[in-house]
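K.L.:
Got a predicted structure here, sequence first:
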Amino acid sequence: MGYEAKTERYDKMTYHKAGRTGLRLPAVSLGLWHQFGAAYSPENARSMWKGPYGNGGSKKHLTASLNQSLKRLGLDYVDLFYSHRPDPETPLEETMETLAGFVRQGKALYVGLSNYSPEETERAADLLQQLGVRLAIHQTEYSMFHRDPEKGLLDVLDKKGAGCIAFAPLAQGLLTTKYVSAIPETSRAKDANSPFLQAEHITERTVSKAQRLNLVAKERGQSLPQMALSWLLKDARMTSVLIGASGAQQIEENVQALQSADFSNEELSAIEFILSEKNEGE
């Protein structure tokens, strides 16, 4: 007997609009980077066939990539198509013209960017607007331990009416209790060849910050990962956070972050004080 989703599956989730578009996304989304991470690498995701046309943001590559994806998925269109990284060898005008073309052709309803700088994002949004297409969303790494989006990107997205979706919102596990004491033997950080979190990232100072943040979370009646997700979603510019999970229990725990999204000024000050402490060598 095939899988059949529950009819009430949409009833309890919180949804946010992607910027000033009509697209609504769940506030907590399930990402597959840690399960199928190799597919995201430049060597794999962008090299879909041999030869000079398997990489980058060219019209040739993007069009073939989308067509192949639609064929594999058995769909006529996708809701959202991303340009996952800027291509320095392709004019940005060509990449944006291609994305806009997908919308006009009905192959994608919305388009997004990922890993573009604030300056690149603003220019891309302007190019899309000139072509009659709105930038819907930008996917970027963002967490308590990685706050680069606060250095201009979030402001650009707000200005252009685009949403933000954060990947690695738990800093690949550093913002869970998983690494508070020691690196678990089953952790990917034990694998020197892993493209994910490495043991050298789990410093004494980072662990200390996580321990202290965990105390703040307990005072709020949350787990550390729940608080880390709530902390991101408190910003109205955030559309969604992409979580990874090894089981249903982790998903259920993370989704509960939506039940305690408000922070007092005292809590925010305490969190900021912990996060503002410099790591050694900084």
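P.N.:
Received, thanks.

K.L.:
switch to C-alpha atoms for all contacts and neighbour counts from now on
P.N.:
OK.

K.L.:
ranges for the helices of the stretch 51-200 of the chain?
P.N.:
In the stretch 51-200 of the chain, the helices defined using DSSP state H, counting those that start in this stretch lie at 59-73, 92-105, 118-130, 153-160.

K.L.:
which helices and strands sit right next to the second one?
P.N.:
Spelled out, it's helix 92-105. helix 59-73, strand 108-114, helix 118-130 (3 or more CA pairs under 8 Å, 6 or more residues apart in numbering; DSSP states H and E).

K.L.:
Check it against this one:
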Amino acid sequence: MSYIPSNERYDSMVYNRCGQTGLKLPAVSLGLWHNFGGLDVYENGRAMVRRAFDLGITHFDLANNYGPPPGSAEENFGSILKADFAGYRDEMIISTKAGYLMWPGPYGDFGSRKYLISSLDQSLKRMELDYVDIFYHHRPDPNTPLEETMGALDHIVRQGKALYVGISNYGAERAKEALTILKRLGTPVVIHQPRYSMLDRGAENGLLDVLEEAGVGSIAYSPLYKGILTDRYLNGIPQDSRAAGKSVFLKPEELTEEVLGKVRKLNELAAQRGQKLSQMAIAWVLRGGRVTSALIGASKVSQIDDAVAGLSWLEFSQDELDAIEAILKG
């Protein structure tokens, strides 16, 4: 059956301006890091993309190495676009990245001009697109001059292969240097993608200040901290969970009694707010308007429903914020 998007898809989603640009992003964006690759069930990924769009999620975040295997998330997303979204491309923000190992040899990793331009060409072929909306450098390169990396991003925009550029995983000082270079070149960075959550607050060590001062947006990945900031691990480790060996990114030893004690208290506070813990965690990341969008992952449609439903209550009282701080400080 042909997919027809919901006519109400823009009625309730919150859209935030990305820094000082004209670009708006949904408060919740969908990342295709896991569960959309060649080893996953294609129709499940397709159902999640459809549902996300029906709920007003217009931003879909990829990278060259997403899968597994690397590249397969882009290939599958390209198939979904062709089958279901051929007439809706201009309603979508599609982003991809390059910066991690993608192919053997000296030209398939980090941040050289050779790698970034070649990688984006491959990504566009996999997704069968003429351009992406945002192209990111995925991580800093300690060996390539920053001028070369940023110059490649500038060149990509001037080629028409990306409308905007971003950076990801850059610390405050390195980010400030990158922003300065690209502004001078005439292709300003519009967005930074840091990891940020109640349990991982490194972005508060100057990075959010740098972005705010420069008028650059931000999109926080892992706002649920590997799924720990949900009700999933409150009563042990489910057999089908990441911590049960389903993912290399979450190990059982990370779920210490200290961490779980904090999570249980946060869950109680979320219940008092009339929310799930996952919903409160997303709302917390978005508090105060410093973060443009929370980037979620999902393995089933219901998780996307929950994330978007949580946007109906984004406000925190000062007492709630103080209570969260007290819990986190333990």
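P.N.:
Yep, it's here. The model shown is predicted, which means the values in this text are computed figures rather than measured ones.

K.L.:
what's the TM between chain one and chain two?
P.N.:
For this chain pair, the superposition-based TM-score is 0.92 by TM-score structural alignment, normalised by the length of the first structure; 275 aligned residues with a CA RMSD of 1.8 Å.

K.L.:
how about the helices of the stretch 51-200 of the first structure, which one is nearest Glu277 of the first structure?
P.N.:
Judged by CA to CA, the one of these that comes nearest to Glu277 of the first structure is helix 153-160, at 22.9 Å.

K.L.:
how about that closest one: buried residues?
P.N.:
Buried positions in helix 153-160 of the first structure, judged by neighbour count with 16 or more other CA atoms under 10 Å: Leu153, Leu154, Val156, Leu157, Asp158, Lys160.

K.L.:
for stretch 236-248 of the first structure, same thing?
P.N.:
Across stretch 236-248 of the first structure, burial judged by 16+ other CA under 10 Å covers Arg237, Met238, Thr239, Ser240, Val241, Leu242, Ile243, Gly244.

K.L.:
Mind checking which of those land in helices?
P.N.:
Among these, none falls in helices (DSSP state H).

K.L.:
Where does Pro69 of the second structure fall, secondary structure wise?
P.N.:
In this structure, Pro69 of the second structure is located outside every helix and strand according to DSSP states H and E.

K.L.:
That one reaches Gly37, doesn't it?
P.N.:
Yes: using CA atoms under 8 Å, Pro69 of the second structure is in contact with Gly37, at 6.6 Å.

K.L.:
hmm, back to that, can you redo the helices of the stretch 51-200 of the first structure as CSV with distance to Gly2 of the first structure?
P.N.:
Formatted as CSV, the helices of the stretch 51-200 of the first structure follow (distance: least, CA to CA, whole Å):
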stretch, distance to Gly2 of the first structure
helix 59-73, 17
helix 92-105, 33
helix 118-130, 41
helix 153-160, 41
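
K.L.:
Quick check: which of those is nearest to Ala217 of the first structure?
P.N.:
Closest approach to Ala217 of the first structure among these (CA to CA): helix 153-160, 25.1 Å.

K.L.:
May I have the residues that are in contact with Pro104 of the second structure?
P.N.:
If you count contacts by CA atoms under 8 Å, 6 or more residues apart in numbering, Pro104 of the second structure has none.

K.L.:
How much space separates it from Ser112 of the second structure?
P.N.:
Shown here: Pro104 of the second structure relative to Ser112 of the second structure, a distance of 15 Å by CA to CA, to the nearest Å.

K.L.:
returning to what we had before: burial-wise, tell me which of the helices and strands packed on helix 92-105 of the first structure comes out on top.
P.N.:
With neighbours taken as mean count of other CA atoms under 10 Å, those reach their highest mean count in strand 108-114, at a mean of 21.

K.L.:
What span of the second structure is it aligned with?
P.N.:
Taken onto the second structure by TM-score structural alignment, strand 108-114 of the first structure occupies residues 162-168 there.

K.L.:
Measure how buried Gly105 of the second structure is and give me the count.
P.N.:
Using other CA atoms under 10 Å, the number of residues around Gly105 of the second structure comes to 8.

K.L.:
how about it, what's its match in the first structure?
P.N.:
Matched by TM-score structural alignment, Gly105 of the second structure corresponds to Gly51 in the first structure.

K.L.:
Could you do Tyr42 of the second structure as well?
P.N.:
Alignment note (TM-score structural alignment): Tyr42 of the second structure has no counterpart in the first structure.
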